[in-house]
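**Q** The sequence isn't on hand, but the structure is:
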């Protein structure tokens, strides 16, 4: 698929995709959390140790990053036929880009979520997490085609000069 056949995915479709992802994550994590902690957690304790951190932070992060690396989208974005790709080449994200993008969610969230709302105002529909990871979210069709900065084919990139 050529870049002219793609469009950037805006704020509201991405909100919809996030809601789908949140519901799927809730459907998986709620029974798992219930199985681990029982019906009630210990009163007055917010943090239950490494297991709590692993279950509630690392597992969801690993799953989301794996979806980005291997499928170029989470299930919510797949429902929209959207993909997360490198902003310059249109290639799938690398693992390091995916980790940076995930960590960028926290940066986008800190100032009252402004980094997420940025998608609605940016020319390339990038949130701060996208800018940090050099990624864009695209899907087939649209009036305004995607223009990747690099015209090279990402499958056969030209040799690059070393950067110092």
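**A** In hand now; what should we look at? All values reported here derive from a predicted model rather than from experimental measurement.

**Q** C-alpha from now on. contacts and neighbour counts both.
**A** OK.

**Q** max-length helix in the protein?
**A** helix 11-37 (DSSP state H).

**Q** Pull out the buried residues from that helix.
**A** 11, 14, 17-18, 20-21, 29, 33 (16 or more other C-alpha atoms under 10 Å).

**Q** Enumerate every residue touching the spatially closest residue to residue 127 that is not a sequence neighbour.
**A** With sequence-adjacent residues excluded and distances taken as C-alpha to C-alpha, 6 or more residues apart in numbering, residue 127 is closest to residue 119, at 4.7 Å. Taking C-alpha atoms under 8 Å, 6 or more residues apart in numbering, we find residue 119 in contact with 10-11, 125-127.

**Q** One more to weigh against that first structure:
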């Protein structure tokens, strides 16, 4: 498996934020004249995204990584990172990476395995599937 280049990882992250934003924006426009409908649609969209993300976490992916055919795997074994590993990586790990001027993310550019701090925390790498 080949390591994913940093620009593709950035694109996957942008997709991870862009898709929910667009879906919630659309539901806001649909419910513009009716607050109840807007709130219900927004809630349904958030629940669907949350459930889909849980399913993807179990496969070592996020929405962006799934669409761009990438996967988070354990560095040594190349086995997809499990749900709890992804949960730690995507919450605590990414918080740590962004804590000090986002140095943990920038670290990808100087690390030989393109690992950010959140990857190092759970000993993972991001690989291309295609």
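**A** Great, that's in hand. In this text, all values refer to a predicted model and were calculated from it rather than measured experimentally.

**Q** hang on, the earlier thing: would you check how far apart the corresponding residue of structure 2 for the residue nearest to residue 127 of structure 1 and residue 20 of structure 2 are?
**A** Under the alignment (TM-score structural alignment), residue 119 of structure 1 pairs with residue 108 of structure 2. As for residue 108 of structure 2, its distance to residue 20 of structure 2 is 25 Å (criterion: C-alpha to C-alpha, to the nearest Å).

**Q** same deal with residue 74 of structure 2?
**A** According to C-alpha to C-alpha, residue 74 of structure 2 stands 27 Å off from residue 20 of structure 2.

**Q** Please apply the same query to residue 97 of structure 2.
**A** In terms of C-alpha to C-alpha, residue 97 of structure 2 sits 22 Å off from residue 20 of structure 2.

**Q** Residue 106 of structure 2 too?
**A** Taking C-alpha to C-alpha, one finds residue 106 of structure 2 at 24 Å from residue 20 of structure 2.

**Q** for residue 39 of structure 2, same thing?
**A** With C-alpha to C-alpha as the criterion, residue 39 of structure 2 and residue 20 of structure 2 are 15 Å apart.

**Q** contacting residues around the spatially closest residue to residue 92 of structure 2 that is not a sequence neighbour?
**A** Excluding the flanking residues, the one nearest residue 92 of structure 2 by C-alpha to C-alpha, 6+ apart is residue 118, at 7.9 Å. Residues near residue 118 of structure 2 by C-alpha under 8 Å, 6+ apart: 89-90, 92-94, 96-97, 104.

**Q** switch the cut-off to 10 Å
**A** Listed by C-alpha atoms under 10 Å, 6 or more residues apart in numbering, the contact set of residue 118 of structure 2 reads 86, 88-98, 104-105, 124-125.

**Q** how about it, what's its match in structure 1?
**A** Checking TM-score structural alignment: residue 118 of structure 2 goes with residue 129.

**Q** my guess is that match is in a helix, correct?
**A** Yes - under DSSP: H, G, I helix; E, B strand; the rest coil, residue 129 of structure 1 sits within a helix.

**Q** Quick one: residues contacting the spatially most central residue of structure 2.
**A** The centroid of structure 2 falls nearest to residue 62 when counting by C-alpha atoms, centre = their mean (4.1 Å). For residue 62 of structure 2, the contacting residues are 12-13, 15-16, 52-56, 68, 70-72, 86, 90, by C-alpha under 10 Å, 6+ apart.

**Q** May I see the PyMOL selection of the buried members of these?
**A** Buried residues within the contacts of residue 62 of structure 2, by 16+ other C-alpha under 10 Å, are selected in PyMOL with:
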select buried, resi 12+15+16+53+54+56+68+70+71+72+86
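
**Q** Narrow the contacts of residue 62 of structure 2 to those in helices?
**A** 12-13, 15-16, 52-56, 86.

**Q** Distance to residue 80 of structure 2 added to these, as JSON lines?
**A** Formatted as JSON lines, those follow (distance: C-alpha to C-alpha, whole Å):
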{"residue": "12", "distance to residue 80 of structure 2": "17"}
{"residue": "13", "distance to residue 80 of structure 2": "18"}
{"residue": "15", "distance to residue 80 of structure 2": "21"}
{"residue": "16", "distance to residue 80 of structure 2": "19"}
{"residue": "52", "distance to residue 80 of structure 2": "17"}
{"residue": "53", "distance to residue 80 of structure 2": "15"}
{"residue": "54", "distance to residue 80 of structure 2": "14"}
{"residue": "55", "distance to residue 80 of structure 2": "13"}
{"residue": "56", "distance to residue 80 of structure 2": "11"}
{"residue": "86", "distance to residue 80 of structure 2": "10"}
